[in-house]
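Trainee: Quick one: sequence plus predicted model below, questions after.
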Amino acid sequence: MLARQQDPIVAIATAPGRGAVGIVRLSGRDLSAFVRAFFGRALSPRHATYLPFPDAQGQPIDQGLAIYFPAPHSYTGEDVLELQAHGGPVVLKLLLARCLEVATQPGEAGRPVLPGLRLAEPGEFTQRAFLNDKLDLAQAEAVGDLIDASTEAAARSASRSLAGAFSKEVESLREQMVQLRMLVEATLDFPEEEIDFLEKADARGRLARLRETLAAVMDRAHQGQLLREGIQVVLAGQPNVGKSSLLNALAGAELAIVTPIPGTTRDKVSETIQIEGVPLHVIDTAGLREATDEVERIGIARSWAEIEAADAVLFLHDLTRLGEPEYDAGEREIARRLPAGPKIVHVYNKCDARPGARPAAREGERYVALSARTGEGLEALRALLLELAGWHAQPEGVYMARERHLQALRRAAEHLALADQHAACADQALDLLAEELRLAHEALGEITGSFTADDLLGEIFSRFCIGK
């Protein structure tokens, strides 16, 4: 996309399907000649003008609003023209085709009115906003996150990132790093001054405060990533332990079929719910057992694949069947195959049928007793899932973040930790300290786009919808 950023572009900017309003958007270096050719007149900048959108014969395709945003006061930083028509797919396609047709008409000196006008690629309008310094990279990504937000909390967090909350935190860190780098590199340039740098400039104190601030930013970024991506929760266990009933109870709807017949669930059933704004992608799987039916065997194999990929596994146990030799043997076999680690939560279901029955928890085991039928214990399970995900409320509000942001923050933290080690050396290895600070500074710059490879830009913007 970068190689063709000089081309004018056009696209339908609203979602596919029928709607009250649909938008065709153009962006380019100079659209004034195109505007005159399309409408036979100029348009007042940034004023909505109601007029017909004519076809090649001068007949109206539709009546609507045209808004012309001359550069640089536009979304992309280039000239932008928006045609707001009725939101029928045929109408919008006719307008799009008419724009491409007008662009090829001869204008001054016989040249096309708008040479090179082409259909926009996914995310190209927002990419141009980034390249023209209307948005930094974190803000540009927040545009996509706001569109894709699955909860109200995620939408508000994406809006904060789009407004620059996350970028301001990162830039503040970078400014502090610049000041520290200046002190270190000045000392490297003038060693004859014999200044005790670490003592007089309080370099270690500054570095400690910088690391503390970075840790706080990383924590809030992790919360933002949870709001964006949520956590993958798999319900696992033997047949008829209540997995489908628990999915229905968590979702508040009858999503999965519940019967007393073992093997009712033969393939995964997925549903996204939210707890305190955090999306939970809950997957109900086939009951784990030795199956003779080929279809059920395939479902069980898929269940194990989902378990391996999950962020959290709810291992359901039936309190009414504990102690039965065959059932207990099945429990041991599942426990043997489950992945080791803290992502396993033991859920003892049907506590309403066995009042007071609470198995003794093993050391380090996470467990909760509940009734999927009555709802008893569901709040405790929700709280445990949030704890497992690492979620905690932020009084100042959370900004949206992505995995690449967290990776950059982690690299910056690692470089600052090494810088601290060099600062603590008796011989004051200032050249190594300066290098680690430089690397940490660059890692933070990747978040806002100060240091970003072109192939990464292509990957980021290709995930946007066309027209945005």
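Mentor: On my side now, so go ahead.
Trainee: Only C-alpha atoms from now on, for both contacts and neighbour counts.
Mentor: OK.
Trainee: what's the span of stretch 380-399 from first residue to last?
Mentor: 27 Å (C-alpha to C-alpha, to the nearest Å).
Trainee: what kind of secondary structure is Arg228 in?
Mentor: Under DSSP: H, G, I helix; E, B strand; the rest coil, the three-state class of Arg228 is helix.
Trainee: wait, it sits on Ala401?
Mentor: Yes. Between Arg228 and Ala401 a contact is recorded at 7.3 Å, counting by C-alpha atoms under 8 Å.
Trainee: what about versus this one:
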Amino acid sequence: MKLDSSPIAAIATAPGRGGIGVVRASGKNLQALIQALFGDTKLQPRHATYIPFTGADGAIIDQGIAIHFKGPHSYTGEDVLELQGHGGPVVLQMLLARVLEAGQALGLRLAEPGEFTRRAYMNDKLDLAQAEAVADLIDASTEAAAKSASQSLSGAFSKTIHALVERVTNLRMLVEATLDFPEEEIDFLEKSDARGQLTGIVEALDTVFRQAAQGALLREGLNVVLVGQPNVGKSSLLNALAGSDVAIVTPIAGTTRDKVSETIQIEGIPLNIIDTAGIRNKDEQVDVVERIGIERTWGEVEKADVILHLLDADHGPTRADEAIVANFPSGVPVVRIWNKIDLSGHKPGVDLMEDATHIYLSAHEHIGIDLLRAELLRIAGWQQTGESLYLARERHLIALKSAGKHLALAGEHAAVSDQSLDLFAEELRLAQGQLSSITGAFSSDDLLGVIFGRFCIGK
């Protein structure tokens, strides 16, 4: 994304038809644009003015509300003009074209994705974590995710990170002051309780990481892949978890030829449930379409966060089931689902065994489904602790982990002697840099381009 300070404009509402549509412009001074659009009509800052939106020839394009937000008291920190009219795609495109035409003399151009929010960040209206929370709030797929994104947008996550940075900074000052005046010959580590301060910082960081990891789960969800032989009940289980008939269920083996995906919620956690084609023995004859479906099944297994391996409780395990297990990727949690207990006579239950957790249920009769939901939450590490959660991104978690490693190394140096103070100070500096990158105090232009490039254009 170019760092260009010229005025920008874009449609700020979602594509498609709606009751209201908004065209937004932002720049250092938009008085010339306002005059080109409305002539001698004055717009009082932060007041809504009902006014016709006309073309260059005077023909009315629409009638609506114009609001001028005088910088720096605006979303971007610059002058912002919002034209709120009817939400038809054609009328909004006509209105945007008129705004761009009227602003030609100012160098007004179409905004790039995320450019309004990037200007808010560059003008200190938002820090980087808050700016990311704008996109997360728009994309939130659950009520819990939306609440966490709102918290981050309000600055709760940023305040927590700033407090950590301040504690690390204060400890750095003590260490570096001691390095600057070695002739004092004071036992720095003991008199300033440096080890105690460091322990407190590490404990606070651990708490933040736990809250952020839980929040990241709200944002991303889990990819849960259903795997098994044909006709073991994978589609029935998908329908039972989803609470609706999203997959076709028949007694004919091989009904599912391609993946069927459905996103559901369990206690606010989004789960991306993926039903796949049944896996047959290699020596069984399958047609071309089913073979492609089986290949895609293994492709989904490679990307899974959790594998649900379905088996027929009425028939018991087979060599084909063992062959399926042998091809599972290592390190991915596997839950053995013994389905059709309504036919086998088993009771619903959970067995925690060395190879995997075994759950006995009936997808068709909806027996034992709650046991599976609870196990998925356990695997996800979801804990309703009552703590505030931050809708963290992967880069936030990486930065927090890296900061924790530097603090651990600082602790090792502190445990040796005062002779290691320079190494102690350096690890604190590196930890501070990692924490500060979360809010954007130390962020490269390349990183900013990636982050804001994923926004919609109107933001």
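Mentor: Here it is on my side, so go on. Predicted, not measured: the structure shown is a model, and the values here were computed from it.
Trainee: okay but Leu406 of structure 1 is in contact with Asp219, surely?
Mentor: No. In this structure, Leu406 of structure 1 is not within contact of Asp219 by C-alpha under 8 Å, at 9.4 Å.
Trainee: host element of the residue mapped onto Glu412 of structure 2 from structure 1?
Mentor: Using TM-score structural alignment as the criterion, Glu412 of structure 2 maps onto Gln421 of structure 1. Here Gln421 of structure 1 sits within helix 403-424, counting by DSSP states H and E.
Trainee: Next, the mean deviation of that helix compared to structure 2.
Mentor: Its matched residues in structure 2 lie on average 0.3 Å from helix 403-424 of structure 1 after superposition (mean C-alpha distance after the TM-score superposition for structure 1).
Trainee: Distance of Trp65 of structure 2 relative to Gln285 of structure 2?
Mentor: Not quite, residue 65 of structure 2 is Ile, not Trp. On the measure of C-alpha to C-alpha, Ile65 of structure 2 and Gln285 of structure 2 end up 67 Å apart.
Trainee: Please say which of these two ends up with more neighbours.
Mentor: Ile65 (17 against 10; other C-alpha atoms under 10 Å).
Trainee: wait, is the more buried one part of a helix?
Mentor: No. Applying three-state DSSP, one finds Ile65 of structure 2 to be strand, outside a helix.
Trainee: Strands along structure 2, start to end?
Mentor: Assigned by DSSP state E, structure 2 shows strands spanning 8-11, 18-27, 49-54, 60-69, 79-87, 109-110, 222-228, 260-266, 269-275, 306-312, 334-339, 349-352, 357-360.
Trainee: Now render those as a markdown table, adding distance to Ala102 of structure 2.
Mentor: Shown next, in a markdown table, are the strands of structure 2 (distance: least, C-alpha to C-alpha, whole Å):
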| stretch | distance to Ala102 of structure 2 |
| --- | --- |
| strand 8-11 | 11 |
| strand 18-27 | 11 |
| strand 49-54 | 11 |
| strand 60-69 | 14 |
| strand 79-87 | 13 |
| strand 109-110 | 11 |
| strand 222-228 | 48 |
| strand 260-266 | 45 |
| strand 269-275 | 45 |
| strand 306-312 | 55 |
| strand 334-339 | 61 |
| strand 349-352 | 68 |
| strand 357-360 | 66 |
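Trainee: Of all those, which one is nearest Glu427 of structure 2?
Mentor: Across those, Glu427 of structure 2 has its closest neighbour in strand 222-228 (34.4 Å, C-alpha to C-alpha).
Trainee: That closest one: how far from the chain's middle?
Mentor: 21 Å (C-alpha atoms, centre = their mean, to the nearest Å).
Trainee: okay, it sits on what stretch of structure 1?
Mentor: Counting by TM-score structural alignment, strand 222-228 of structure 2 falls onto residues 231-237 of structure 1.
Trainee: ok, residues contacting the matching stretch?
Mentor: Residues from elsewhere that reach stretch 231-237 of structure 1 (C-alpha atoms under 8 Å, 6 or more residues apart in numbering): 243, 247, 279-288, 303, 306-307, 310-317, 331, 334, 389.
Trainee: One more pass at 7 Å, please.
Mentor: The contact list for stretch 231-237 of structure 1, computed with C-alpha atoms under 7 Å, 6 or more residues apart in numbering, reads 243, 279-285, 287-288, 306-307, 310-317.
Trainee: how close does the spatially most central residue of structure 2 get to Glu354 of structure 2?
Mentor: Compute the mean C-alpha point of structure 2, and by C-alpha atoms, centre = their mean the closest residue is Arg219, 4.0 Å away. Distance, Arg219 of structure 2 to Glu354 of structure 2, by C-alpha to C-alpha: 31 Å.
Trainee: next one: Pro317 of structure 2
Mentor: Taking C-alpha to C-alpha, one finds Pro317 of structure 2 at 17 Å from Glu354 of structure 2.
Trainee: Between those two, which has more neighbouring residues?
Mentor: Pro317 (12 against 7).
Trainee: and the more buried one, what is it in contact with?
Mentor: Contacts of Pro317 of structure 2 by C-alpha under 7 Å, 6+ apart are Leu311.
Trainee: Aligned against structure 1, show me the partner of Ser26 of structure 2.
Mentor: Residue pairing (TM-score structural alignment): Ser26 of structure 2 is matched to Ser27 of structure 1.
Trainee: Against Thr448 of structure 1, how distant is that match?
Mentor: 23 Å.
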